[in-house]
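[1] need a structure here:
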Amino acid sequence: CSRYDVVMICDEIATGFGRTGRMFACEHAGITPDIMTLGKGLTGGMMTLSAVAVTDRISEGISLSPSRVLMHGPTFMANPLACAAANGSLDLLLSEDVCSQTSHIEKVLYDGLRDLVSCTETVKEVRALGACGVVELRKNVDTVSMQRFFVDKGIWLRPFGNIIYIYPPFIITDEQLRACISAVRELVFLLNDGVQTSQSCFSV
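    You can find the predicted model right below:
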């Protein structure tokens, strides 16, 4: 991007603020984007707030436009309550060893899920990075039925297409995390049995 003067945008809305074990996921690649979008962890999920961070070059380029400002003005932009929540969330985040917390979550997730690739036909890949775990299935499944399955177990997860996400809060206990893992494992084995009998209630 630098060589060809291409503006790089990194979407850190879901991955920013320690989620992947670094403050921002782009740090894993050792890069600095020209534009970064932020949200979710900005307020710890307590209130709706997002932000766009830009380099000086981008900011100066915008300022040289005829309007001389970045033309955006949503009604609730920078509302004081959301900004106070963000300040509180960031103070808390910076006062704790988030990297060790997310590193531990990553290990528990991966240890609890990795064998699903070898012992089932339905799982294509298992991934974990920081406090984000993914079980990727070989085929799309009925997302509504899967979500209902998890809610009935007292767990809120976000399956989507052929992906099952575990995206826990940093303060989750090992017991709670293992309950999530157990529910995912149960669903995967139900899917696997359904594939073998061609009668899965979760099939699309």
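
[2] every contact and neighbour count from this point should use C-alpha atoms.
    OK.

[3] what segments of this structure are helices?
    Here the chain has its helices, by DSSP state H, at 56-63, 80-95, 98-113, 116-119, 143-152, 174-197.

[4] flag every buried residue along the third one.
    Within helix 98-113, the residues that qualify as buried by neighbour count (16 or more other C-alpha atoms under 10 Å) are 98-99, 101-106, 108-110, 112-113.

[5] who are the packing partners of that helix?
    If contacts are counted by 3 or more C-alpha pairs under 8 Å, 6 or more residues apart in numbering; DSSP states H and E, helix 98-113 sits against strand 123-128, strand 133-137, helix 174-197.

[6] what does the shortest one rub up against?
    Read it as strand 133-137. With contacts defined as C-alpha atoms under 8 Å, 6 or more residues apart in numbering, strand 133-137 is touched by 106, 109-110, 113, 122-128, 162-167.

[7] re earlier: point out the most buried one among the helices and strands packed on helix 98-113.
    strand 133-137 (a mean of 22; mean count of other C-alpha atoms under 10 Å).

[8] re the thing from before, dump the helices of the chain to CSV, plus distance to Arg3.
    Listed next are the helices of the chain as CSV, based on distance: least, C-alpha to C-alpha, whole Å:
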stretch, distance to Arg3
helix 56-63, 15
helix 80-95, 34
helix 98-113, 33
helix 116-119, 40
helix 143-152, 42
helix 174-197, 44
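
[9] for the comparison step, fold the sequence that follows:
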Amino acid sequence: MNERLMLRQELMELDQKHFLHPTSPIQQQQDFGPAFIFTKGEGIFLEDVNGKRVLDGMSSLWNVNVGHGRRELGQAAMEQMNKLAFSSSFATFSNEPAIRLATKLAEVAPGNLSTTFFTSGGSEANDTAYKLARHYWILRGMPEKKKIISRKRSYHGVAMGSTSATGLKPFRDFTNSLAPDFYYSDNLSTEDLRQTIEVEGPETIAAFVAEPVQGAGGVHIASDEYFRDVREICDEYNILWITDEVITGFGRTGEYFGVDHYGVAPDMMCFAKGVTSGYAQLGGVILSEAIFEDLKELSTGTLLHGYTYSGHPMACAVALANIEIIENEGLIENSKRMGAKMLDGFSWIQGESSIVSHVRALGLMGAVEINTPQHVKGPLAPRIVTEASKIGLICRSVVFDGQDTLVFAPPLCINKEEIELMIEMLHHAIFRIERSV
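    Below you'll find the predicted structure:
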């Protein structure tokens, strides 16, 4: 047995015994071990322990925006760690990278979003937003405003609050004790949002939270009017509007932030993932100037919320270097251009296939819906994902709420030839499964 096979066998056995994987079938892990053990990344490609090279059509978890193997980000991390790897941000302590990053975020965020509370990731960012929204209304003398409305087919994370806000029921069914005061409206209907507010009572509702484009729920894109109507409804009923830009931020949709497509701004904005392109763990919530002014004026004691790694110096330094790459290399505009080519490719596949029913994309965030024939048992999208991985393409399937959908989010640095390669591999995978049924 050669060295590579020996290493893979060793790692597989250790993985099965000691590594409980997130969002993975436990039995599959135990029966077959990890599908890939990656050892290297470069651009839009990953390489596993066997030397197999695959195209990362998901930016891993929607987050490696600038692509794999960016030495500049490793250099930024090393330089900061050599100076100051970590210091607490509690008790008004601070550090330069966190200050610089908060300032940069205020410059690029929509509307008058101006002040950032840092977290370690997206779930913490969402939990923080809900907690701050409720605290805000307590300070305003309206403690009964505590309910959070989210959308069906939404995904906001897996901490207790963010799990409870997630509109995908299987994630909520995972536990038997959800956080209270979370409600769900139709994902594309503002009339249903208005009705939910009226039924629950606007005087009891703290905030409405929404992804500008729903990600893990199936890449659902709202109409041009949807978020403009949301802004008006939240203003009308005195409800805070929170956008979850964990996936859609930092160029993913062809604009700096997903909500920028709609010409309106939220009261709070959650971010993570693309802020560092996954090179360091970082997230946060950006507050509007008005909310921050109220917090300063009305607070009389300590803000009793914080994470050990809030404002982590190294993570913030990596984020600054990452944002510099995004801007200097024109990756937001590239996302828009390559996203259009990706959608053209999806449309071509739809014309060639009898099982592709609908395609959609906004920037480099897209979906291909599969129409599984009635005689076929079970959804086809997961089978296409497996077939694509054999060919050398990583994508994901969404089968919640009766969906049978493939979703894509390649790195923003992808070029025309690489888009064409991705489409070609996807076409082959779909054709093979279509022919087999």
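
[10] that older thread, between the buried residues of helix 98-113 of structure 1, which is nearest Tyr4 of structure 1?
    Cys99 (34.4 Å; C-alpha to C-alpha).

[11] you'd agree that closest one is up against Phe17?
    No. The criterion here is C-alpha atoms under 8 Å, and Cys99 of structure 1 misses it with Phe17 at 10.2 Å.

[12] in structure 1, which residue range corresponds to stretch 45-63 of structure 2?
    Under the alignment (TM-score structural alignment), stretch 45-63 of structure 2 falls on nothing in structure 1.

[13] on that earlier part again, make JSON lines out of the helices and strands packed on helix 98-113 of structure 1 and add distance to Ile62 of structure 1.
    Converted to JSON lines, these look like this (distance: least, C-alpha to C-alpha, whole Å):
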{"stretch": "strand 123-128", "distance to Ile62 of structure 1": "38"}
{"stretch": "strand 133-137", "distance to Ile62 of structure 1": "38"}
{"stretch": "helix 174-197", "distance to Ile62 of structure 1": "45"}
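
[14] of all the ones you listed, which lies closest to Gly154 of structure 1?
    Comparing those against Gly154 of structure 1 with C-alpha to C-alpha, the closest turns out to be helix 174-197 (9.3 Å).

[15] packing partners for the closest one?
    So helix 174-197 of structure 1, by 3+ C-alpha pairs under 8 Å, 6+ apart, packs with helix 98-113, helix 143-152.

[16] for Pro169 of structure 1, see how far away the residue located most distally from the centre of structure 1 is.
    In structure 1, the residue that sits farthest from the middle, by C-alpha atoms, centre = their mean, is Pro66; the gap is 37.6 Å. Counting by C-alpha to C-alpha, to the nearest Å, the gap from Pro66 of structure 1 to Pro169 of structure 1 is 44 Å.

[17] identify the residue nearest the aligned residue in structure 1 for Gln350 of structure 2 in space, chain neighbours excluded?
    The equivalent of Gln350 of structure 2 in structure 1 is Val117 (alignment by TM-score structural alignment). Excluding its sequence neighbours, the residue lying closest to Val117 of structure 1 (C-alpha to C-alpha, 6 or more residues apart in numbering) is Val123, at 5.2 Å.

[18] if we can go back for a sec, which of the helices of structure 1 sits closest to Ala29 of structure 1?
    helix 98-113 (16.5 Å).

[19] quick one, the closest one and helix 174-197 angle?
    Counting by axes from the mean of the first three to the mean of the last three C-alpha atoms, to 10 degrees, helix 98-113 of structure 1 lies at 30 degrees to helix 174-197.

[20] quick one: average offset of helix 98-113 of structure 1 versus structure 2, please.
    In the superposition with structure 2, the average deviation recorded for helix 98-113 of structure 1 is 1.8 Å (mean C-alpha distance after the TM-score superposition for structure 1).

[21] for stretch 127-142 of structure 1, measure first residue to last.
    End-to-end distance of stretch 127-142 of structure 1: 21 Å, with C-alpha to C-alpha as the criterion.

[22] returning to that earlier point: give the contact list for the residue nearest to Val117 of structure 1.
    Per C-alpha under 8 Å, 6+ apart, neighbours of Val123 of structure 1: Leu116, Val117, Val135, Glu136, Leu137, Arg138, Val188.

[23] make it 7 Å
    Residues near Val123 of structure 1 by C-alpha atoms under 7 Å, 6 or more residues apart in numbering: Leu116, Val117, Val135, Glu136, Leu137, Arg138.

[24] ok, the residues you listed vs Ala86 of structure 1, which is closest?
    Nearest to Ala86 of structure 1 among the contacts of Val123 of structure 1, with distances taken as C-alpha to C-alpha, is Val135, at 30.8 Å.

[25] what are the ranges of the strands in the stretch 151-300 of structure 2?
    With strands called from DSSP state E, counting those that start in this stretch, the stretch 151-300 of structure 2 shows them at 182-185, 205-210, 213-214, 220-221, 240-244, 268-271, 283-288.

[26] what's the fifth one aligned against in structure 1?
    I take that to be strand 240-244 of structure 2. Taking TM-score structural alignment, strand 240-244 of structure 2 hits residues 7-11 over in structure 1.
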